[in-house]
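K.L.:
from the sequence below, what's the structure:
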Amino acid sequence: MSTAPAPHSAVEAALLIDGTTVEIRPITAGDRQAVLDLHTTGMSEESRRLRFLGVSRTAPRLAADRLCGPHGPGLLALGAWADGALVGEADCELLDEPRGTAELALVVADRWHHRGVATLLLEHLVHAARSRGVRSFEADTLSGNHQVHKVFAGLGLPVHRRFEQGGVRVRVPLEEADEHYREAVDERARRADLASLTALLRPAAVAVVGASRREGSVGRTVLTRIRQGGFTGRLWAVNPSAGAVGGTPAYPSVGALPAVPDLAVLAVPAAAVPDVAEDCGRSGVRALVVLASGLGPEQARNLLHACRRHSMRLVGPNSLGIAHTETAVRLDAEFGGAFPLPGSAGVAVQSGGVGIALLERLAWLGVGVSSFVSLGDKYDVSGNDLLQWWEQDGRTDLALLHLESFGNPRAFARTARRVTRRMPVLTVDAGRSEAGRRGAASHTAAAATPTVTREALFRQAGITATRSIDELVATAGLLHVQPLPAPRGAVAVVSNAGGIGILAADACAEAGLTLPEPGPGLGRLLPPGASARNPVDTTAAVGPEDLARCLDALERDPGIDAVLLCLVPTALATTSDRDPLRALLDGPARRHVPFAAVLLDQQVPIRYLTCADGGRIPAYSDTVAAARAFAHARDRARRLAEPPSPEADAPGCDLRTARSLVDGHLAAHPEGGWLDPLTTADLLESHGLPLVTSVWARDEHTAAVTAAGLAPLGHEGKVALKAYWPGQVHKSAAGAVRTGLAGEGEVRSAYQEFTRAFGTGLAGAVVQPMAAPGVELLAGVVQDRVFGPLVVFGMGGTATEVLDDRTTRLAPLTEHDLTTMVDDLRAAPLLTGYGGTPPVDLDAVRSVLARLSRLAADVPELVEADLNPVIARPGGAVCVDARVRLEPRPSFDPYLRRLRRPLPAGEG
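P.N.:
From the prediction side, this is the model:
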C-alpha cells in the first residue's frame, strides 16, 4: 500500500439525510479523548457489545490507542464531527496488501443513529481507501447487529456475507463502485440537500436582521416587501434601537426573538456579518440570506465556519435576496424591481443586475416564477442545489440560470443531465471573449479555452446555452408554451410579404434549421400569385380564412416540424375581419408542432398571443430571435430523443502500472513536468493506447542499428527519427523530426544534424517505423482545476491550429460522446468516407478517445496529454507522436458528497 498522504488531508463538510452539517476529517493523535468519549459516554453497553463482538471494559481504550497512537501507513481513520464533538468514526486497516483487502470498523454515537452518519463516513472512506489501492473492505459483525447490516445493504455496493461461528463475515468489493453506486450516492445527496433547503425556501418564520426605520434602506425595503407580498408565516425585525419597524415587531437580537426563525435575512454591514451569523447559529436558525457585499477574507471564512458549525445553509453574500411564490409561503425577501409573478419558472442568478433584468422581462412576457434565488458570491447554495429543489417541488417546469462560476462542474452536470430530462434548463453563457484564452503549451491546451470548456459542460448536461438575456427569454418563451419540434428541425416559414419571408428563411438556415418543400396541394389554398414553396409567400391579399387553412395543412404535413408565421402590417388588413393574425388567434394555441409568429410592428422583443382556446403563442419582433428559439427547441428535442448513455468502455486498462509510472516520475520530479519518450510510451500502453513502436537511441550508432531492425515494419521500409531533450514540447517547430529515412546512411546523417543543431542538450532520439498514410487526427486531454479532465479531438498534424477543427467533452466520456465527437467535426466525411475513399476504422478512433478518457480519470496528475498525429486508416488507428505532462495533484472524486470548503487564507 502506498504511504502517500490521505486524500482527506483537509476538512470536508457534508450534509446528513436530515440536512444537518457534519465535518469529515482524518482522526489524529490529538483526538484520543474524543475517540474515547465516543466509545464510552457516546455509546450504550449494548452498542459497545455489538461493536466489539462482546463485553470488554478495555475495548474503548484499546480502540483509542489503535486509532490515535503510533501506527503504520496501512491504517486510515475518518471521523464525523458535529459542533466540535466526534459523533462517528470509520476506519480500515490493510490486512492483505497483494489482494488489497482492508479490515473495516464503524462506530456512531447512539443519539446520532438513523441520520446517515455511518453511510456518509463510509462514502468518504471508500474514496480515500480506493485512492490508496484498497480493493475491498471486510468486517466481522454479529448477526443481530441489524443497523450495521442495513448500512451495508443501502450503500449501493455489492455485499457478500459468510456466516461463521454465530457471526457474519462481510465483504464489500470497492472495485465495483460503478454507476449503480453513484446513483445511490446521488439519491442520498438529493435527499440531504432538500432537507437542508426547506428552511430557506419554505420557512415558517423569518427574521430580517438589520431592518432600519429609515425608508429606502435595504433592510427596510426587504421587510416591507415580505409584508406586502403576503408572507404566510411569522415575521420579525431585529433592530436594537426600535420596538417596531414599519408595523413589524422588532427585537434587539436574534436570541431575543419569541421563537426561532427558520430563515434570517442579514441586512447588516459586512463587518458585522460573521458575528450576526454566529448569533443566528447559536439560536437555532437553519438558513441565512446575506445581502452585504465586500466581505474580507477573514470575514468570509468566519461566516462560512459559522454556517458549517451550526448547520445553516447560506445564500450570498452579495445577494439580492430570494423569493418563493408558492401559495402556502408567498415569500418575497429581495430588493429588486418588480414583484415576481407566481408561476412555474425557477430562476437562479449570480449577478443581481441580471436577476433584475430577467425578472422584468419575464414579467413583461407574463411568465411567472416558482422561486427566485440571487446566489451572489455563492459561498454555499449553488445552481446545483436549486436544480435539485426544482426537480421535486411539484411546481417548477422551467429552470433559468445565470452562473459566472462553478464549484463542482461535474457534479452540476450530473444533476443537470437528470433534471433536463424532466424540464428545460436554460442559461446565459457569459464570458465568451478571447480575453479568457490562456497561454498553452500544446495543441490540446490551446484548444481548451474557458469558453470551450463551458460549452462542453452545457452540451453534455443537456443545458440550453443562450448568448444573451434576450435570447434566453425568447427561447424560454417558446419552450414554456409550445410543444417541442421533431429532432429534424424542419421549419415552414409563412409570410404575407416576400421580403420578411426571405429574412426569416435566412435566419432559420443560419441557425442550422432546414426549410423543406411543403407537400403538394398547398398552393390551391392560397390567393393567385402566391408561392407555395418554402418560404411560403401568401401575398398581402391573403385573408385569415385562407391563411388558417394554409397553417392547418402545414401542421398536418409530415415533413414539417415547426411553423413560423411572419406578418407585416398592410393597407389591405384595415379591419379585424381581414387581419391575417386572426389565423392564429382564432385557432388552437397547442398544436402537433410548435407555432410562433414574427410581427414587425411589435414594440417589444417578445410577447404572447392569446388564442381562442386560452393557450398562448410567442410573437417576436425579430426573425433571428424566433429562429434561434426554434433551433434551441430542436436541440432539446434531439437531446431527449437520445437514450441515456453509459460511460465509455475501455477494457484491459492497467491502473497499477499507470500509478507506478506516475508515482515514480513525481518522486524524481516533485514539481512535475513532461515525461520522457519511454515513460510516455509505457503510460499510454498501460491503458491500451496504440502508440507506434518506439525505441530509444542514445547515440548515432544505436540509432542506426535500431533503424535497421525497425525498417521492415515501416511503410515502404522507412523509419522516422525524432530528437529529444528534457523539457521539449513542439518537436516539429524546433526541427527535431526527420521522416521517410531509408538506410543506415540517411539515419546517421539525420542524427548528426540533430547533434549540430541541439548540441549538448540532445539526450538521444526515438526511432520509429514509418506509419502508413491516413487521416491525421489530434486526441488529447487537459486537466482543468475546476472542471476536471477535458478530452479534445479533431484534425491533427502540423496544421492543426490552422484547421481549427476540434470538439471537446468533459471526461468521463459516454458511449454517445464517442459518436458525436466524430460527427461534430467539419471534416467528418474524411473519416466516414468521402469521394470514393473508404471510411477509417471508427471503432479504433473511438477506442482511442475512450482510453484517453479513462486514463484522465484514473490519473488526476495527468494535466496535459497531446497525441498528435493519430493516423486513422481503414485497418485501425495508431499514434505516432505523444507528449504527456504530470503535476502533483490530489485525487478528487467529483461525486463525493461534500459542501464547499472554507476559503483558504488570503482568498476572498
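K.L.:
when you work out contacts or count neighbours from here on, use the C-alpha atoms and nothing else.
P.N.:
OK.
K.L.:
what's near enough to touch the residue lying closest to residue 873 once chain neighbours are set aside?
P.N.:
Distances taken as CA to CA, 6 or more residues apart in numbering place residue 840 nearest to residue 873, at 4.6 Å, with adjacent residues excluded. Contacts here follow CA atoms under 8 Å, 6 or more residues apart in numbering; on that basis residue 840 touches 775, 831, 832, 833, 872, 873, 874, 875, 876.
K.L.:
to compare against the first, here's another:
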Amino acid sequence: MPTAQPFPSTVEALLSDGTTATIRPLGPADREAAYDLHAVRMSDESRRQRFFGASRLAPQLAADRLCAPPRPGFLALGAWVDRELVGAADYETVCGRPDTAEIALAVADEWQRHGVATLLLEHLLHAAREQGVLAIEADTLAGNRAVHKVFTDLGLRVHRHLDHGEIRVQVPLDERDEHYRSAVEERGRSADVASLVPLLRPRSVAVVGASRRPGSVGRTVLEKIRQGGFKGELWAVNPYAERIGGEPAYPGLSELPGTPDLAVLAVPPGVVSSAAEECGQAGVRALVVLTSGLSGADAQQLLHSCRRHSMRLVGPNCLGIAVTNDAVRLDAEFGAAWPLPGTAGVAVQSGGVGIALLERLTWLGIGVSDFVSLGDKYDVSGNDLLQWWESDGRTNLALLHLESFGNPRAFSRTARRVTRKIPVLTVDAGRSAAGRRGAASHTAAAATSTVTRQALFSQAGITATRGIGELVETAALLHAQPLPTARSSVAVVSNAGGVGILAADACVDYGLTLPELPAHLAIDLVDLLPPGATAANPVDTTAAVGPDELRSCLDLLERSRSVEALLVCLVPTALTTSPEQDPLRALRDSPGRRRIPVVAVLLGQEVPVQYLDCADGARIPIYADPQSAARALAHARDRAAWLAEPPGAEPALTDCDPEAAKDLVARFLDAHPDGGWLNPSLTADLLGCYSLPLTTSVWAPDEHGMVLAARSMRQLGHEGKIALKAYWPGQVHKSDVGAVYLGPGDDASVRSTFRDFENRFGERLAGVVVQPMAAPGTELFAGIVQDQVFGPLTVFGLGGTATDLLDDRTARLTPLTENDLHTMTTELRCAPLLFGYHGHPAVDLTAVQDLLARLSRLADDVPQLAEADLNPVIATPDALLCVDARVRLEPRHPFDPYLRRLRRPVED
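P.N.:
Have a look, this model is predicted:
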C-alpha cells in the first residue's frame, strides 16, 4: 500500500488566462472552504454532474473526505486564487490494485474554462505517479462534456467505456509520453504569454515613486515614457507632490482615474512590499521594480503580493523595460540610450550589461522589439521572454545575458523549440574553474559550471559567446545575412595578400575550411582580376583591383557553388582614395542579399563592427579584424549545423527495471539517511537494473573468499591474469593508492595480494573485488553527476589514466536524445579512436551510445543518484565492458522539470 503522499506545501502556477493559482494539499483546516466550493460556488447542475445526483449531503460528505487527515493511498489538492478555493481534485488507490487510483474533480462555476481542472490534474497525476500509480480511473456522466474535454486535452491516451449512461474513463500514466509533455508545454506557453500581456502590451502605466527631483530614477523613467510617446495612459504617483514635470501627480493608486495594467516602482527598499500590496489590491497586473537592496523579509513579501494578486514581476534591482511596438511605444528604463524599434528581443540580468548592449545595438542600427532588464529575477525570466518572443509575430532574434537559471531543463526545452524559429544568442557569463577544485571523482571533476552551461546551450541550439562584443558581432551577421550550410567552406578574398593569409588562419582556427578552388574557377578568376592576382583561396586580388572587378569576382565565386560563405578583406591604399576606386563600392552597389553570407573586414576601421548598406536595402557586416569575422561565421555555421539535424527523440530502451532500482535506492537510504557510496555489490545490482555492461565481479570479504573467487574465475574459463581491487567505504581513486593488483590468479599470488592489502590498508579494508582481466581495447569513461541547479548531467570521454591528463570529455543534460548520443560520440578530440585510427579497429559505437542512453535513463528515473562513475569502460569492435564503477546516492525529492510551476527565485 502506498504511503501518504509527500507534496510541497505550496506550488504556484499559471491558469490559462495568466492568473496565478496556488496548488497545495487540502487538510482539516480547509473543510469550510471545501464545503463552500461544493455547496455555494457550484450550481445545482454542476453538483449533479459531479455527484451523479442532487443529494443535500453531497457537499458535506465531499468536504469531509477531501479534508480528512492524511492517509496512505490518498491525496487531495486544492487550487486557490487570492485565498479563495476555486477547485479541488483527489485520487485514492483502488483496494487490491495499488497501482490504480480513482480520481475526482470539482471546479467553481465562475472559474470553469480557466484551466483550473487541467492544472490540478497535472499535479495530481505527477504525485500519483511518484507513489507508484500507473493508471487513473474516473466515472463520469455521458453528458459531462467539460470533464471529457479535460481528459481529451490532457495529452495522454484515454480509454472510455459506456455503461448505462455513465462513462468509465481510464488513463494510463506514461511519465515519458512525449505527446503529454508537449501538451503540458503548450499549455504552459499559452498561459505564460497571457500573463505577460499587461507587462509587455500595457494600455496604462503608473510610475509609483516618481519624484519632483530631476535626475532621480523615478523622474527619469517617467520622462522617458512621456518623451518616448507611450500610446496609453500614464500616471505619476507621489503622495508628496501635486504636479511632476508639469503633469498632475496622484497621492495613491486608489486616486487614479483608472486601474493601470503596469506599475513601475521606484520607491525606497522599505516601501516596496507595501507598494506592491497596494498595487495588487488596486488590480494592477504587472510590476517593474527598479529598487535594489531589499531585505529578505521585504523580498518574500513582494513575491507573496505578486503571486496572491496574479501580478507578473520584473526585478527588483533592474534597469526597467522598453517595448518598441508601435501600438505601445513604452520606454520605461533609465539607460542612456533610446532603443531603436526593431525585431531583436533583449533580456539581461545585469543593468550595466543592459546599458552597454543597448548602446552598441543602437549604434550598430539593430532595433529592439522588447528590452527587459531582469535584475534579481524574482519572477519573469529568460524562459518567459523566449516564449513571448516565440509568439509575438515580430521578434526574429533573441539576445540573452543570464547569470543564473531557475529551471534549466524547462529553459532548455523552451529554447530547443524557439531556436528552430529564431536565433537565440547569449553571453556565457560566470565561466570559472573553481567548480572543479573540490570534485571527488572523474565524473564530478568533469562537471564544472562551464561544462553544464555549455551542455545546456549546445543541446538547445543556443549560440553562446564569451562577451558582449562577440555577442554583438555575431548578432550583426545573423541579423542581416543568410546562414551558410553546415559544410562551412569559405572563400577569402583580399586586396592584400598578408591580410588574406591572416583571415585564412582565423577561419581554420574556428573550424572553417578553405577549399582549394577548382582549376577552371581559378583560371576564370585570374582572367578578370588585375595582373599578379592569385586564386588559390585565399584569393589575392592585388591592391590594384577596382570595384567592378571585385564585384565580378564575388559574383563568380557565389555562382560557382564551390564555397558557402565569402569573407572579403580590404585594406585602404593610395590607389583607392577616390570614391570611384573605393573597393567598398563592390559591396555597396551589388546585391547585399545573396544566396550565401558575405562578411567583410576593413583594416583600420575604428569600431569593432558596423553595417554597410547595400543598393537593395540589405546590410553587410564589416569587422575591424579577421578573427571577429571568422568567429561570427563559425557561430553561423554551428547554427546551420544544428538546424540541419531534425529534433531528436529519446531512444527506446528495453531491459530496464526502474521499480527495482527505486526499491534498492530506498532501502539503501533507509539504512543510510545521509546517503553515501554504494559498495561494489550494490553498485552492480543498481547498474544491472538498467542492463549496463559490467564485467563479471565477485565480492570477497576475506582472504579465503578471495581465493575461492579467483578459483571460480579459472573454472569459468577466465585463464591467465585477474584483477584484485581493495575496497573500503569512501574510497575514490583505487589506482592512486595502490589498491589494484593485476597478475596471476593462482592461490599463492592471491593470498599474497590480500595480505599486502591488509598490511597497507589495515582496518579500512572492507573486502576485495575479484574480476577477470578484460581484453584490451579503447578505454573510455562515462558517468552521471547531479548538479544542484541543472539536474543530472551525462559525461563521456577518454577513460583510464588519460581521463584527467587529456581532459577530453563532453557532457549533455539528461534526458539524452538520439541527436545527443550521436554528438557526444563524435565531438571528442579522441573520436578518431572510436571510428578506427592508424590500423586500430573501430569500436562498437552502437554499444557505446546504448550505454550512455541507459545511464541517462537511470539518472532520470532515480533522482537520488548523486554521482556515477564508470571508468574504465573497455570498448572493442564487438563489445563494451565496464570494469570499474562507483555510485553515490543522496536523499533527494523527485523534481519534474516539465511540471507547470512558477519558480521560487528567492530560494534559487
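K.L.:
for the first structure, which helix extends over the most residues?
P.N.:
helix 179-201 (DSSP state H).
K.L.:
what helices or strands is that one leaning on?
P.N.:
strand 12-15, strand 287-290, strand 313-315, helix 383-392 (3 or more CA pairs under 8 Å, 6 or more residues apart in numbering; DSSP states H and E).
K.L.:
again, only using 6 Å
P.N.:
For helix 179-201 of the first structure, there is no helix or strand it packs on, judged by 3 or more CA pairs under 6 Å, 6 or more residues apart in numbering; DSSP states H and E.
K.L.:
in it, what's buried?
P.N.:
Within helix 179-201 of the first structure, the residues scored as buried using 16 or more other CA atoms under 10 Å are 181-182, 185-186, 188-201.
K.L.:
filter the contacts of residue 840 of the first structure down to the buried ones, ChimeraX style.
P.N.:
With 16+ other CA under 10 Å as the burial test, the buried ones among the contacts of residue 840 of the first structure are selected in ChimeraX as follows:
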select :775,831,832,872,873,874
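K.L.:
among the contacts of residue 840 of the first structure, which are located in helices?
P.N.:
Those of these lying in helices (DSSP H): 831, 832.
K.L.:
could you dump the contacts of residue 840 of the first structure to CSV with distance to residue 225 of the first structure?
P.N.:
Formatted as CSV, those follow (distance: CA to CA, whole Å):
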residue, distance to residue 225 of the first structure
775, 64
831, 61
832, 61
833, 64
872, 64
873, 67
874, 68
875, 70
876, 67
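K.L.:
ok, so of the contacts of residue 840 of the first structure, who is nearest residue 583 of the first structure?
P.N.:
residue 832 (46.0 Å; CA to CA).
K.L.:
mind checking how far that closest one is from residue 868 of the first structure?
P.N.:
20 Å (CA to CA, to the nearest Å).
K.L.:
same thing with residue 755 of the first structure?
P.N.:
25 Å.
K.L.:
the two - which one has more neighbours?
P.N.:
residue 868 (25 against 18; other CA atoms under 10 Å).
K.L.:
what sits against whatever residue of the second structure lines up with the more buried one?
P.N.:
Per TM-score structural alignment, the equivalent position to residue 868 of the first structure in the second structure is residue 871. Residues in contact with residue 871 of the second structure, defined by CA atoms under 6 Å, 6 or more residues apart in numbering, are 781, 799, 884.
K.L.:
residue nearest the centroid of the second structure?
P.N.:
residue 412 (2.3 Å; CA atoms, centre = their mean).
K.L.:
residue 686 of the second structure -> the first structure?
P.N.:
Per TM-score structural alignment, residue 686 of the second structure is aligned with residue 683.
K.L.:
equivalent analysis for residue 697 of the second structure, please.
P.N.:
Per TM-score structural alignment, residue 697 of the second structure is aligned with residue 694.
K.L.:
for that match, which non-adjacent residue is closest in space?
P.N.:
residue 768 (5.0 Å).
K.L.:
neighbours around that neighbour, how many?
P.N.:
So residue 768 of the first structure, with other CA under 10 Å, has 25 neighbours.
K.L.:
if anything else comes up later, I'll come back, but that's it for now.
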